[in-house]
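1. With the sequence up front, the predicted model follows.
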Amino acid sequence: MYRVLHINDSWEGGGAEAVFRDTIKISQELGFENDVLIAEGKRNVFTYIYSCSEYKRVKERILFFKPDVIHIHNYYHYLSPSILMAIKRLRDSNLWLGRVIFTAHDYHLICPNSGLQFYENETPYNFLISKNNFSYLKKFDRRGYIYSTLKLLQHVLCYKIFKLNTVIDKIISPSHFLKEVFQNWGVTCPIDVIRNPIASRNFKLIERKVGTEGASPIKLVFMGRVTEEKGILNFINIIQKSKFDIDFHIFGEGDLLNNIKELTLRSGLTIICHGYVSRELLLKQINEYDIFVLPSIWYENAPLSILEAANFGLPVMVPNYGGLKEMASLTNSFFMFDYTSGNVDKYIHAAIHEVGKNYIKDPYEFTFDNYKAKILSIYTE
C-alpha cells in the first residue's frame, strides 16, 4: 500500500494546521497508509536552530515506516530544519529514496523572517518581491537583534551552508503570488499552485443579508490572530478618521488585545473584541455583519478567511498587495485600499452597497474534491 508520512510543527491551530489536518483526512480518503509526526517537547535557543532529538526521531520514523512520500508543512518553529538533514542523509546513504513534498504556508524558505519583512526600530517593512532591497544586515525580528540573529543563523546554516532545501522535490503553493516571489528569489524547485480547501465542503446557496443604503452603524468584521502583522492597529487608526458610524467586531486572540481595549475612540466608532470563537460557530453568524476586513501589513499567502467571508455574501476589504490582493480578486465584491492614503471611506461607501452580493467566482477551485484530485496527482506522479 502507498505510504505517506505527514510532518508539521503542531496538530492544533488554524491556518497551516487546518490544512495539515485536511491533507491527512484526504490522504486517508484516498486509501493511502498514513503516519503523522509533530514536534515533541519545547524548544530552546539551540533546538530552534537545529534539533538533534528531532533529527533522530524523524530519521528513525522514516526507516520504520518507509514512506513513499513525505509531505512537510511547517517545521521551523519546533521541529527545526534538522528534519531535512535527516532526509538528506538517508538519501545520501540510499536508505530512503522516496519523494518530499513541501506545502509553503509562508516565506520561511527564502527569508529569515517568515513574513518576508524586516524592522527599523519596531516598524515592520515588506521586502520587495524583486528582492532588490534584501540584506542579511537587516533586523528580522521586532523583539531585537538577539532574536533576529537566531533567525538569521537558522536560515544561513540550514539553507546557505547545508542547502537542506534541496531535499524538496516539489513545492505546493496555495497562491500564484507566493510562487512568483519564490521564483524571483531564486527557488528552482518545481512549484504547483494548489488552492487550500475552505471550511465548507460544499458551496450551497446561502441565505445572505442584503445591505440597506444608509444603515448605521456599519458592521465591519475581522477574524484571525490579533497580532501586529495583521494590521489591526493600523486599520483602527484609519477608521478613527472615518465619517461613518462603525462597529468593528474582532474575533480572535493575540498580544494586541489589551492595546486595542485601551484605545480612546472617536464618537461613532465602537470596537467589540469577541475573543476566541470556534470557526464553525463564527461562520454560522458571519452574515450578521456587513463588510469583512483583513488589513494585514505583511503580504500574506492565501488567507482563506477572505473566501469564507465571500461565500457568505460579505464584500471584502484588503490592502492592495500580495496574497491579500490575489485572494480578494477571486471574489465578486472586493475593495482594495492603500495604507498611505490614510482614508478608506470611499471603499466603505462602495462596499456597503455590495452587502449580501459577494461570492467566489470559481468555487470548485477551493473544494475538497479539487484539493483531493490535486494531492492524488502529486503524490503518485
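-> That came through, no problem. Numbering: from 1, shown residues only.
2. From now on I want contacts and neighbour counts done on CA atoms only, so please keep to that.
-> Will do.
3. how about the helices in the stretch 151-300 of the chain?
-> Assignment of helices within the stretch 151-300 of the chain using DSSP state H, counting those that start in this stretch yields the ranges 176-184, 232-239, 257-261, 279-285.
4. Can you tell me which of those is nearest to K88?
-> The closest of the helices of the stretch 151-300 of the chain to K88 is helix 176-184. By C-alpha to C-alpha, the value is 21.7 Å.
5. Quick check: buried residues in that closest one?
-> Judged by neighbour count using 16 or more other C-alpha atoms under 10 Å, the buried positions of helix 176-184 are H176, F177, L178, K179, V181, F182, Q183.
6. structure B:
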Amino acid sequence: MPRLLNINNYHYRRGGSDVVYLEHAQLFGDLGWDNAFFSMHHPQNLPTPWSRFFIDELEFGHAYSLPQKLGMAGKVVWSLEAQRKLRALLAEYPADVAHLHCIYHHLSPAILPTLKAAGVAVVMTAHDLKIACPAYKMLNATGVCERCKGGNYLNVVRHRCIKDSAAASAIVAAEAMVHGLLGTYRKHADRIAVPSRFFLEKFVEWGWPRDKFVYIPNYVDASRFEPACEPGAAFLYFGRLAEEKGIATLIRAAAAAKTPLRIVGTGPLDAELRALAASLAAPVEFLGYRTGRELHDLVRAARAVVLPSEWYENAPMSVLESQALGKPVIGADIGGIPELVEHGHTGWIFPSRDTGALAAALREVAGTPDARLAEIGRAARQHVEAHFSRDRYVAAMQALYASLGVRNPSAHLEAAGHAH
C-alpha cells in the first residue's frame, strides 16, 4: 500500500489549514493509504506514535532568553533539527509521497531538500501566499501590498510586516532571501496544489512557472450539513474579528441600510467594532465565539451570510459551509471569493471596501421575496454538491499523486493481481 507522509507545523485543529492536514490524512487512510505524520510538539497535539520524531516546540509568543531567540531565528530560516528528525523518520518509514501544508517558521523549508534526497515525491498545498510574499497575506497596515514582487524583501522590514516588529520582519525577510537564492521551493516541491484559481494566477504573475501548480479546490462533505433554505431576517458574519476581514465596512453598511446584522467570532478588533456599532446606532448584535451545531443553527437562521473581506482570501471555507447549509452569500470581489459565488444565482458580489455598494446589496437582499431567497439558497447547496465535493477533491489529489508516480491502492492491487 502507498505510504503518505503528512507534514504540518501543528498536529491539532488550530486553524483551517490544520483541519485540512488532518482530514486529508483521514480521507486517504480510508482509501487504504498508510499514513505517517511529521510535526512539532505542542501541548494540544492529538496523540500519534509518530510524535517521537516531532521537533521541539517553537512558539514566538513565549518568553525566551537572547541566546534562545537567536537559536530560534536560525531555525526559522533553516532547521537542522527538523532535517535530522525527518531523516530518522524516513529511515523507518520510506514514504512514497510527502504532502506539506504549513511548515514555515517551525519545521522550516529545510525539510524539502531532505525529502528529495530520500527520493520522496513532494506535494505542497498553498494555504496562503507565503511562497511569494514573506508575510503570507500580501497585506500590511496600509492594506493589500505587493511591494515584494520582484524579490525586494527589504520591504518586509521597512513596513514591519510581521507583527509590526522590525526584528521579526528582518528574520522573515532573511528567510525569504535565503530560500529565494537557493530555490528551495522551486527545486524541491514537485507540485503545489492551490485551492483557488486566483492564487494560481497570482503566483504566476509573481514569476512562478504555471506547470508547478495544480488547481484543487477545497471540499465540503455536504452530507454533514443539514440545509435550511428558508430565510430569516438578520444577515450574518462569522469568522475572525480582524482588520482584513472588512467587518467595519459591513457595520457601516448595515447602519446605512438599516438591516439587522449578527456578528459571530472573536479577535483583536472586538472592542473597537462594538464601539463603532454603538456610535452609529447600527442594528448589530455581537454573539461572540460559536461553533458546531450552535453555529450551524445561526447560519440556517440567517437571511444571507456576508463575507466583506479586504484582502486576498484564498478559498474561504465559510462560503462553502454557508452554501452547504442552504444560504446565499454576499461576498467581496477580492481574492478567490468570486470563484465561489455566482452573482445573482448563488449569491451576490460587491466591490471590496465599498460601503455604499455593500449597503445597496444588503437593501436588495432584505427586499428580495423569501421564496426567491430560498430558491437561491437551494442553488447554493447544489453548487457545493456539484463542484466542491469530497469525491472530486479525492479524485484530483489521487490524479496528482499518480502524475508523480505514486499509484493509489486499487492500482497496487490490480498490479498484484496481474502478477499472479
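-> Nice, I can see it. Fair warning: this is a prediction, and the values are worked out from it, not measured in the lab.
7. hmm, back to that, which one of the buried residues of helix 176-184 of structure 1 is nearest to N74 of structure 1?
-> Checking the buried residues of helix 176-184 of structure 1 against N74 of structure 1 by C-alpha to C-alpha gives L178 as the nearest, at 15.4 Å.
8. And that closest one, what's its match in structure 2?
-> Aligned against structure 2 by TM-score structural alignment, L178 of structure 1 finds its counterpart in F199.
9. hmm, back to that, now tabulate the buried residues of helix 176-184 of structure 1 in CSV and tack on distance to F65 of structure 1.
-> Putting the buried residues of helix 176-184 of structure 1 into CSV (distance: C-alpha to C-alpha, whole Å) gives the following:
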residue, distance to F65 of structure 1
H176, 34
F177, 35
L178, 32
K179, 31
V181, 35
F182, 32
Q183, 33
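10. any chance of the helices of the stretch 151-300 of structure 1 in TSV, plus distance to L137 of structure 1?
-> Below are the helices of the stretch 151-300 of structure 1 laid out as TSV (distance: least, C-alpha to C-alpha, whole Å):
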stretch	distance to L137 of structure 1
helix 176-184	20
helix 232-239	27
helix 257-261	31
helix 279-285	40
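11. Show me the residue at the heart of structure 2, geometrically.
-> H127 (4.2 Å; C-alpha atoms, centre = their mean).
12. Please report the distance of that one from W78 of structure 2.
-> According to C-alpha to C-alpha, to the nearest Å, H127 of structure 2 stands 21 Å off from W78 of structure 2.
13. In stretch 373-381 of structure 1, which residues are buried?
-> I375, Y379.
14. And for stretch 2-9 of structure 1?
-> Here stretch 2-9 of structure 1 shows R3, V4, L5, H6, I7, N8, D9 as buried, counting by 16+ other C-alpha under 10 Å.
15. chain center to that stretch, what's the gap?
-> 20 Å (C-alpha atoms, centre = their mean, to the nearest Å).
16. what comes into contact with it?
-> 17, 20, 24, 27, 32-39, 62, 65-79 (C-alpha atoms under 8 Å, 6 or more residues apart in numbering).
17. go on, stretch 52-69 of structure 1?
-> Contact partners of stretch 52-69 of structure 1, identified using C-alpha under 8 Å, 6+ apart, comprise 2-5, 35, 37, 39-40, 79-80, 82-83, 85-87, 90, 95-101, 379.
18. 6 Å instead, please
-> Around stretch 52-69 of structure 1, the neighbours that count as contacts under C-alpha atoms under 6 Å, 6 or more residues apart in numbering are R3, V4, L5, L79, S82, I83, A86, G98, R99, V100.
19. Look up how far I263 of structure 2 lies from A176 of structure 2.
-> Distance, A176 of structure 2 to I263 of structure 2, using C-alpha to C-alpha: 37 Å.
20. Could you check what's spatially nearest to L115 of structure 2, not counting adjacent residues?
-> Distances taken as C-alpha to C-alpha, 6 or more residues apart in numbering place V122 nearest to L115 of structure 2, at 7.2 Å, with adjacent residues excluded.
21. ugh, wrong one, F118 of structure 1
-> Leaving aside its chain neighbours, F118 of structure 1 sits nearest to F140 (4.8 Å; criterion: C-alpha to C-alpha, 6+ apart).
22. Can you report how many residues lie near that neighbour?
-> By other C-alpha atoms under 10 Å, the residues close to F140 of structure 1 number 27.
23. With I239 of structure 1 instead?
-> Applying other C-alpha under 10 Å, I find that I239 of structure 1 has 21 neighbouring residues.
24. What distance do you get for the closest residue to L27 of structure 2 other than its chain neighbours to S223 of structure 2?
-> Leaving aside its sequence neighbours, L27 of structure 2 sits nearest to V394 (C-alpha to C-alpha, 6+ apart; 7.6 Å). According to C-alpha to C-alpha, V394 of structure 2 and S223 of structure 2 sit 16 Å apart.
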